[in-house]
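[1] dropping the sequence and predicted coords here.
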Amino acid sequence: MPPKKSISKVGTLEDALSYIHDRCTLMFGGFGGVGNPPTIINGMLEKGVKELTLIGNDAGFPTIGIGKLVSQGRAKKLIVSHIGSNPVAGQLMMEGKLEVEFSPQGTLVERIRAGGVGLGGVLTDIGIDSMVEEGKQRVIVHGEEYLLETALTADIAIVYAKTADTFGNLVYETSARNTNPLVAMAGKFTIAEVEEIVEIGELNPEMIVTPGVFVDLVIQSKGVDWKWAWE
């Protein structure tokens, strides 16, 4: 019998952008811009995508990573842990041009993880009797009160990794890993931007963090715009 043809998920930036449309919910990996996928974000700017709901750790910086989309008014809503590093986001929020849902960082990450593994939500006592509790259900377990934090998923998830094989198995580089593995699991369609693409079998299995089963498309990165900000 002839050998089975291996699956290749490698595509182009144009392929990636064909899945990203106005008014979609988009989840992104990254922490303060580090780990944001810049080639995809720049492509979204050029395409003119707008009215996005963005889910991720923060609003980045005005001219770095996801912050570019926010600063140019392409987002209608953010679900993030903070926006302090991007003053434009704060200004847009105060002017009523941007809706922001704040979630404590640990809670936000757990909500993303829950979405990725198919849970409906998580229980936490963080935020009880504070503004965080607004609109949320209290649940009593063994006599203790918790808030129900609903899971987060997205139409599209975009992540950044150091290396991928053609099936989409991902290896990350040090702190640029941050939220990317969890985000990769929580998208209905996940696109990975990577520095290097290798053939199946070339990655050390012990180094793979995100299995390719969670990744739908892999594209080559054209270079990052955030490393200098942390030097």
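    The structure has been received and is ready for your questions.

[2] every contact and neighbour count from this point should use C-alpha atoms.
    Will do.

[3] give me the secondary structure label for residue 188.
    strand (DSSP: H, G, I helix; E, B strand; the rest coil).

[4] for it, which residues are in contact?
    153, 154, 155, 156, 157 (C-alpha atoms under 8 Å, 6 or more residues apart in numbering).

[5] how many other residues sit next to the first one?
    Taking other C-alpha atoms under 10 Å as the neighbour definition, residue 153 ends up with a count of 23.

[6] distance between the ends of stretch 163-182?
    17 Å (C-alpha to C-alpha, to the nearest Å).

[7] pasting the second one now:
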Amino acid sequence: MDKTVVTAAEAVADIADRSTLAVGGFGLCGIPETLIRALHAQGARDLEVVSNNCGIDDRGLGILLGTGRVARVTGSYVGENKEFARQYLTGELEVELTPQGTLAERLRAGGAGIPAFYTPAGVGTQVAEGGLPWRHAADGSVAVASPAKEVRDFNGDSYVLEHGITTDFALVRAARGDRHGNLVFHTSARNFNPLVAMAGRVTIAEVEELVEPGALDPDEIHLPGVFVQRVVELDAAQAADKLIEKRTVLA
């Protein structure tokens, strides 16, 4: 039952080229920065990433993106990362843009064993009708476009069929975790992390504080250990390394 791994490098060692990878976080909040850096050092390439966004140019998933390690992204937001936008617009990167709530539910559904579901989000738009640019050509034209999706009416309203997401691996960050993989997230750093963890066949968690089994109150656990296969304890410097994406100061 002890799922702890000594180092982040050991935890990500078997992530191969062309793996699918779900990654928690929202902007720079709650991102598994140490695991991402270990994966960058490990060298895996042509990764297909599922994440709300791709960090910024030199932090989070931006580290992998900037060195050409990512082949495809399924996410809901391109902003804040100039390299992400550049690669998408020049055809170097395939991007499947998905409404944010739909992305969250696709991850949850995949983790719960639900293959697909209907949602009103996107009905009447290119999300349902197809034609969203997934990949551009070098001249800026659309090389690959999204396909049309099934739309059905229920009780007089239209809904689009969306598929659940599962991935080979998932990387998440938690404030506290025990050796069995039970995790507690801190306030807004919870964001996509529990859903990402559910979707991964092998989920790796970096935790700021590692505690012994039984130390966590069952009522405060946000993600049960059944969804986590590996746990890495961060050192003090790694746990404190939290960049503020945008700082606003009121006069």
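    Nice, I can see it. Quick caveat, the model's predicted, so the values are computed rather than measured.

[8] could you tell me the TM-score of the two chains?
    Once superposed, chain against chain, the TM-score is 0.93 (TM-score structural alignment, normalised by the length of structure 1); 225 aligned residues with a C-alpha RMSD of 1.3 Å.

[9] returning to what we had before: looking at the contacts of residue 188 of structure 1, which are in helices?
    The helices, defined by DSSP state H, take in nothing from these.

[10] which of those residues map to contacts in structure 2?
    Retained in structure 2 by both residues aligned by TM-score structural alignment, their matches' C-alpha atoms under 8 Å are the following of these: 153, 154, 155, 156, 157.

[11] skipping adjacent residues, who's closest to the counterpart of the first one in structure 2 in space?
    The one in question is residue 153 of structure 1. Using TM-score structural alignment, the equivalent of residue 153 of structure 1 in structure 2 is residue 166. Of all residues not flanking residue 166 of structure 2 in the chain, residue 199 sits nearest, at 4.6 Å (C-alpha to C-alpha, 6 or more residues apart in numbering).

[12] which one in structure 1 is aligned with that neighbour?
    Match for residue 199 of structure 2 (TM-score structural alignment): residue 186.

[13] surely that match is in contact with residue 115?
    Yes - in this structure, residue 186 of structure 1 is within contact of residue 115 by C-alpha atoms under 8 Å, at 5.4 Å.

[14] give me the common contacts of those two.
    152, 153.

[15] what about these two, which has more around it?
    Taking other C-alpha under 10 Å, residue 186 of structure 1 and residue 115 do not tie; residue 186 has more neighbours (27 against 23).

[16] quick check: the more buried one vs residue 36 of structure 1, distance?
    Counting by C-alpha to C-alpha, the gap from residue 186 of structure 1 to residue 36 of structure 1 is 16 Å.

[17] residue 197 of structure 1 maps to what in structure 2?
    Under TM-score structural alignment, residue 197 of structure 1 pairs with residue 210 in structure 2.

[18] for that match, list the residues it contacts.
    176, 177, 178, 179, 233.

[19] how about the second one, what does it touch?
    With contact taken as C-alpha under 8 Å, 6+ apart, residue 177 of structure 2 is in contact with 183, 184, 207, 208, 209, 210, 211, 216, 231.

[20] alignment lookup: residue 153 of structure 2 to structure 1.
    In structure 1, residue 153 of structure 2 lands on residue 140 (TM-score structural alignment).

[21] pull the contacting residues for that match.
    residue 146.

[22] would you confirm that residue 42 of structure 2 contacts residue 13?
    Yes - using C-alpha under 8 Å, residue 42 of structure 2 is in contact with residue 13, at 6.7 Å.

[23] mind jotting down where the helices sit in the stretch 51-200 of structure 2?
    Ranges of helices in the stretch 51-200 of structure 2, per DSSP state H, counting those that start in this stretch, are 62-66, 82-89, 100-112, 126-129, 193-199.

[24] the residue positioned nearest the centre of structure 1 and residue 49 of structure 1: what is the separation?
    Centroid check for structure 1 by C-alpha atoms, centre = their mean gives residue 28 as the closest residue, at 1.9 Å. Applying C-alpha to C-alpha, the value for residue 28 of structure 1 to residue 49 of structure 1 is 15 Å.
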